[in-house]
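Enquirer: Could you look at this predicted model? Sequence included:
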Amino acid sequence: DVLNEFEDQKVVEIIRRIPDLRYAKHLKELMTYPEDSVGSIMSSELVKVYADMKVEETLEYLRVRAEQDNTSFYYLYVVDRAGLLAGVVGLRVLITSPSYMAISDIMKPDPLSINHLDDKEAAADMIQKHEFLSLPVVDNTEKLIGLVTWDDAVELIEDKLTDEYFTSSGVSSEDFETGELLSGHPVTSIKSRTPWLMFTLLGSFVTVWIGNFYTETIHTLPVLPIFIPLLGGMGGNVDTQSSALIVRGLATGHVSLSNALGYIIQQSLIGLLIGLLIGLIVSGTVAVTMGNPWLGVIIGGSLLVNMTVAAAIGTLIPLAFKQYDIDPAIASSPFISTAIDITGLTIYFGLATMTLHFLLAA
C-alpha cells in the first residue's frame, strides 16, 4: 500500500535497493496486482506439504525449515504434486498424530480459500466470519500461491470501519488520514464538510416551509411546537437503529438485496410495535399533565406513525443505495435524518390539523 503512493520509477528504485532478494521478488509480484485485490496483500511465505508425505517426514521438514528462515505459520497447507490446494492440517493435529500416518489421512480436505483477484475485503470478511488465523490464496487453476493472515484482516477491517464512520458523517476519511481536516488549511476542511451541511440546510428549509404551511394550526394551538423535539428525537433514533443494522449487514454479507422487501417489512413492524409502546406511554402522560386527552392521542398517534415510517426509511434507503452501487454508509448521514424530520413534521401537523376541532373542544 505504501509503494502504491509512489511513481513507478521510484518504486523500481526502492525495490532495487532491498538487500533481501527473495523479499524484493515478493514485492514485485504484489505490485502486479490491482490495489483492491487479495493478491496485493497476500504473503507468499507459507508452509506447503504434499498429501503423500508421512507425519514423521513432515515434522522433520518443519525442523529444517525453521532453521533456514523465521517464517511463522498457523496451519500447514496440503497440495498435490501439481501444487493444487488439497487440504489443511493444524499443528496440534500433526504433532499428536502417529508418525507413520500420511498427511492425506489427517488433513481436512477442501478447505475454504479465496482467489487472488477477489476483493481483499472479502478475504477479511471470511477470516472474521470463520475466525481463521490465515486464509489460503489460490490462482485461477486452484494452485496455492499465498495466504492472507489474521493481522492483515484486522487492518483491513479497521480501515473499512473508519471509512464507514467518516462516510456516514459526510467527511472524507482520506482527508482525515492525511491530517488535512485537523491541522491542514481551513479551506480543505470547508470543502470536505460543506456539501453534506448544504444538503441538511436544504432539508431544514423544507421543514421551515412545512411549519409555515401549518401556521394557522400552530396559532390556534400554540402548545403543538413543544413536542416537536420529542417526535424528532424518537423518529431519529429508530431510523438510526434500522439503518445501522442494514448498513452493517450489507457490509458483512448478512443482508442481501434478494430479500429487501422482507427486511423493510420486518423493520417497519418493529418500528410499529416500538411506536405503539412509546405512543401509549406519551399519550397517557400528556393527557394527564396537559389535561387534554385528544392532545395525548394526537402526539401518541404521531409517534406511532412517525416511528413506523422512520424504521421503513432507515431500511429502504441503504438498500436502495446498494442497488445503485452507492456506498450504503452514506444512508446513515444527515441524508436520512433530514428525510425523517420532513416526514415527521408532516405527519404531526397533518394529524393535528385534521383533528383540530376535537383538540379545541377538549
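Expert: Noted; the coordinates are in hand. Residues are numbered from 1 along each chain as shown.

Enquirer: okay, CA-based contacts and neighbour counts for the rest of this
Expert: Will do.

Enquirer: could you pull out the helices for the stretch 1-150 of the chain?
Expert: Along the stretch 1-150 of the chain, counting by DSSP state H, counting those that start in this stretch, helices occupy 8-16, 21-31, 55-68, 91-96, 103-106, 120-130, 150-168.

Enquirer: Save those as CSV, and put in mean neighbour count and distance to residue 180 too.
Expert: Listed next are these as CSV, based on neighbours: other C-alpha atoms under 10 Å; distance: least, C-alpha to C-alpha, whole Å:
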stretch, mean neighbour count, distance to residue 180
helix 8-16, 13, 25
helix 21-31, 15, 28
helix 55-68, 14, 46
helix 91-96, 13, 47
helix 103-106, 20, 54
helix 120-130, 19, 26
helix 150-168, 16, 14
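
Enquirer: In CSV, list the ones you listed along with distance to residue 260.
Expert: Shown next, in CSV, are the helices of the stretch 1-150 of the chain (distance: least, C-alpha to C-alpha, whole Å):
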stretch, distance to residue 260
helix 8-16, 44
helix 21-31, 38
helix 55-68, 50
helix 91-96, 43
helix 103-106, 43
helix 120-130, 21
helix 150-168, 21
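
Enquirer: Out of the ones you listed, the one nearest residue 288 is which?
Expert: helix 150-168 (40.2 Å; C-alpha to C-alpha).

Enquirer: try this one side by side with the last:
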Amino acid sequence: MDQKQQLLLDTVKKLIRRGAYSNLSKVIGKTHPADIAHLFPHLTPKEQQTLFNLIEDTETAASVLSELDYVSGAQLLEKIGQEAISEVLQEMPYDDAVEIIRNMPEEIAEEILSTMKDEHSEEIEQLLKYDEDTAGGIMSTEFFCLPEETTVQQAIDALQQASDVEMVFYVYVVDRHNHLVGVLSLRQLLMVPPSRRLKEIMVTDVISVRTNKDQEEVAQLVERYNILALPVVDEWNKLVGLITVDDVIDVLREEATEDIYKMAGASEEELLYGHKSFKVARLRLPWLITNLFGGIITGYLMWRFRMTLEAVIALITFIPVITGMGGNVGGQSATIVVRGFATGNIDFSTLRKVFFKELRVGMIMGTVCGMTVGLVAYLWHHNIYLGLVVGLAMVSAMTVAATMGVLAPSFFKRMGIDPAIASSPFVQTANDITGILIYFGTATLFLAYLH
C-alpha cells in the first residue's frame, strides 16, 4: 500500500471510530471507486459495512463492488435491503452481477431476481444457466455488433451513439441470422472510405470461443493472441456475448489464487467464513488428516525396519534430511508443472520432455546433495559405508521425488482434476514415504558393512 492509500485508510478508520459519518461521506465522494474498494481488505467486517452503507451514489456502489472479490461483495449486499441490492446490481455489468448473486444464499438470490426489473433479471438468469468457470459464465451480454451490409459511415454513427455498451474494443460483424462472420478494429474502421460496406473490409478469421469453453483456456487464448476482447458464440456460431480483458485479469487472479490455496492444502471457501475459526479448521482438516495417516505409514515403515535401525542407530541422524529434501524437490517440480499446465506452456505433447528434464535435474541435485551429506555422515560417524548409504539414498530419493512431481500433477490433469492438488501436503507425504523406503531399503542391503 502506497503512502496516499495508507493516509486514506487511516483517515477512514479515524472517522469511523469517531462516528463522523458526514465527513466520511465527503471523503468517499471525492475518492475513486477502485481506491475505496482497496480499503476493504484492511477493515473489519463492521467497518466495511459502515463504509459501504455511506456510499450514497448507486453507480459508485456498483463500481466498488465490481472491484471487490465476489464473496466479499455478496456478504456486503446481504446486509442491506432487497430493493437497494437490486438497484446496485442493475448498475453493474451483467457478468459481475451474476458472480455476486452466485455467492449469495439461494433464497436471497431468488428474491433479488424477482425484485429486479424484467430486462435485467432475464439477462442475469440467462447467464446463470452457464457454469461459472466457463466462457458463458464470465461473458458480458452487453456488446457492440453490426450487420455485414452496414457502411463504414453508418458504423461510425452507431458507435457514437452506443453509450449503453460497457467497452468497445472491436466491431463485430454478423449476418442476418446473427452468425458471427467478421471483426474490425476501430483503426481499420477509420482508415477506409465511408461508403465501403463492413463485409468488404472485415477480417473473416475471427478468434472466438464457445459458451462451454473453460475460463482458464479463454485466458490463455487472450494471452496468446494479445487481444483485448474475445467474442463468445453458441453451438450455431451465433454471437451471444463478449469477454473483455478485465474479465480475463479476474480469471487469471482467481485461477492463481485457487492454485495457491490447493498447493497449501487449503480452500478459497475460507474467505466465506472470515474469522470463524472452527469452520476454517474444518476445511483444512482433511488435508492434515491425510498428512497424519501419511505420518503413521512412515512410522510403520520405520517400525518394519527396526532391526536395521537397532543395528545401526546412526541411521536415525539422517532421516529428517532424506525426507525433507525429497519433499522439497518434489514440491518444486510439481509447482513448475502445475504452473505450466495453467499457462499452457506444458501439455501432454510436451510432457515426455518435461519428465526427462526433471529427471536429469533431480539426479544432478541429488548427486550434489548426496555427496555432501555422505561426506558429513563419514566425518561424523567415521564409517565410509554409512556415508555411501546416505549418499545413494539421497540421490535416489531426490530423483524419485522430482519425477513424482511431474507424474502426480499429470495424473490429476488426465483424470480431469485440478493438478494443483498434486502440490498439496498429500504429495509431500508421499515423498516422505518413498524417501523412508529408499533410505532403509538401501541401509538393509549394506547392513553387513555398517556395523
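Expert: Now that the structure is in, tell me what you want to look at. These numbers come from a predicted model, not from an experiment.

Enquirer: For structure 1, which segments count as strands?
Expert: 48-50, 75-79, 85-90, 108-109, 114-115, 134-138, 144-149 (DSSP state E).

Enquirer: Nearest to residue 64 of structure 1, out of those strands?
Expert: That would be strand 48-50 among the strands of structure 1, by C-alpha to C-alpha, at 13.2 Å.

Enquirer: compared with structure 2, how much does that closest one deviate?
Expert: Once the two models are superposed, strand 48-50 of structure 1 sits on average 2.4 Å from its counterpart in structure 2 (mean C-alpha distance after the TM-score superposition for structure 1).

Enquirer: Where does that strand end up in structure 2?
Expert: The aligned range for strand 48-50 of structure 1 in structure 2 is 145-147, by TM-score structural alignment.

Enquirer: Show me the contact partners of the matching stretch.
Expert: Contact with stretch 145-147 of structure 2 is made by 155, 171, 172, 173, 174, 175, 176, 198, as judged by C-alpha atoms under 8 Å, 6 or more residues apart in numbering.

Enquirer: So which of the helices of the stretch 1-150 of structure 1 is nearest residue 203 of structure 1?
Expert: helix 150-168 (17.1 Å).

Enquirer: just checking, what packs against the closest one?
Expert: helix 120-130, helix 173-177 (3 or more C-alpha pairs under 8 Å, 6 or more residues apart in numbering; DSSP states H and E).

Enquirer: Need the counterpart of residue 146 of structure 1 in structure 2.
Expert: In structure 2, residue 146 of structure 1 lands on residue 241 (TM-score structural alignment).

Enquirer: Its match touches residue 137, doesn't it?
Expert: No: contact criterion C-alpha atoms under 8 Å: residue 241 of structure 2 and residue 137 do not qualify, at 10.1 Å.

Enquirer: Of the contacts of stretch 145-147 of structure 2, which is the nearest to residue 310 of structure 2?
Expert: Relative to residue 310 of structure 2, the closest of those is residue 172; by C-alpha to C-alpha it sits at 76.2 Å.

Enquirer: residues contacting the counterpart of that closest one in structure 1?
Expert: Using TM-score structural alignment, the partner of residue 172 of structure 2 in structure 1 is residue 77. Residues counted as contacts of residue 77 of structure 1 (C-alpha under 8 Å, 6+ apart) are 47, 48, 49, 85, 86, 87, 88, 89, 136.

Enquirer: Separate out the buried members of those.
Expert: The neighbour-count test (16 or more other C-alpha atoms under 10 Å) marks 47, 48, 49, 85, 86, 87, 88, 89, 136 as buried among those.

Enquirer: which residues does the closest residue to residue 199 of structure 2 other than its chain neighbours contact?
Expert: With C-alpha to C-alpha, 6 or more residues apart in numbering as the criterion, residue 199 of structure 2 has its nearest non-adjacent residue at 4.9 Å, and that residue is residue 148. Taking C-alpha under 8 Å, 6+ apart, we find residue 148 of structure 2 in contact with 173, 174, 175, 197, 198, 199.

Enquirer: surely the fourth one meets residue 154?
Expert: No: look at residue 197 of structure 2 against residue 154 with C-alpha under 8 Å: they stay out of range, at 9.3 Å.

Enquirer: For the spatially most central residue of structure 2, give its distance to residue 127 of structure 2.
Expert: Structure 2 has residue 255 as the residue nearest its centroid, 1.4 Å off, counting by C-alpha atoms, centre = their mean. The spacing between residue 255 of structure 2 and residue 127 of structure 2, counted by C-alpha to C-alpha, to the nearest Å, is 20 Å.

Enquirer: Please apply the same query to residue 378 of structure 2.
Expert: With C-alpha to C-alpha as the criterion, residue 378 of structure 2 and residue 127 of structure 2 are 67 Å apart.

Enquirer: ok so, going back, pick the one among the buried ones among the contacts of residue 77 of structure 1 closest to residue 218 of structure 1.
Expert: residue 136 (65.8 Å).

Enquirer: which residue lines up with that closest one in structure 2?
Expert: Aligned partner of residue 136 of structure 1 by TM-score structural alignment: residue 231.

Enquirer: cool, residue 114 of structure 1 as well?
Expert: Matched by TM-score structural alignment, residue 114 of structure 1 corresponds to residue 209 in structure 2.

Enquirer: What's the separation between that match and residue 434 of structure 2?
Expert: 44 Å.

Enquirer: okay, those two: which has more neighbours?
Expert: In this view residue 209 of structure 2 and residue 434 are compared by other C-alpha atoms under 10 Å, and residue 209 has more residues nearby, 24 against 20.

Enquirer: Setting the sequence-adjacent residues aside, check what's closest to that one.
Expert: Nearest to residue 209 of structure 2 is residue 232, by C-alpha to C-alpha, 6+ apart, at 5.1 Å.

Enquirer: My guess is that neighbour contacts residue 239. True?
Expert: Yes: using C-alpha under 8 Å, residue 232 of structure 2 is in contact with residue 239, at 6.0 Å.

Enquirer: Map the residue nearest to the centre of structure 2 onto structure 1.
Expert: Following TM-score structural alignment, the counterpart assigned to residue 255 of structure 2 within structure 1 is residue 160.

Enquirer: against structure 1, where does stretch 74-81 of structure 2 fall?
Expert: Counting by TM-score structural alignment, stretch 74-81 of structure 2 has no counterpart in structure 1.
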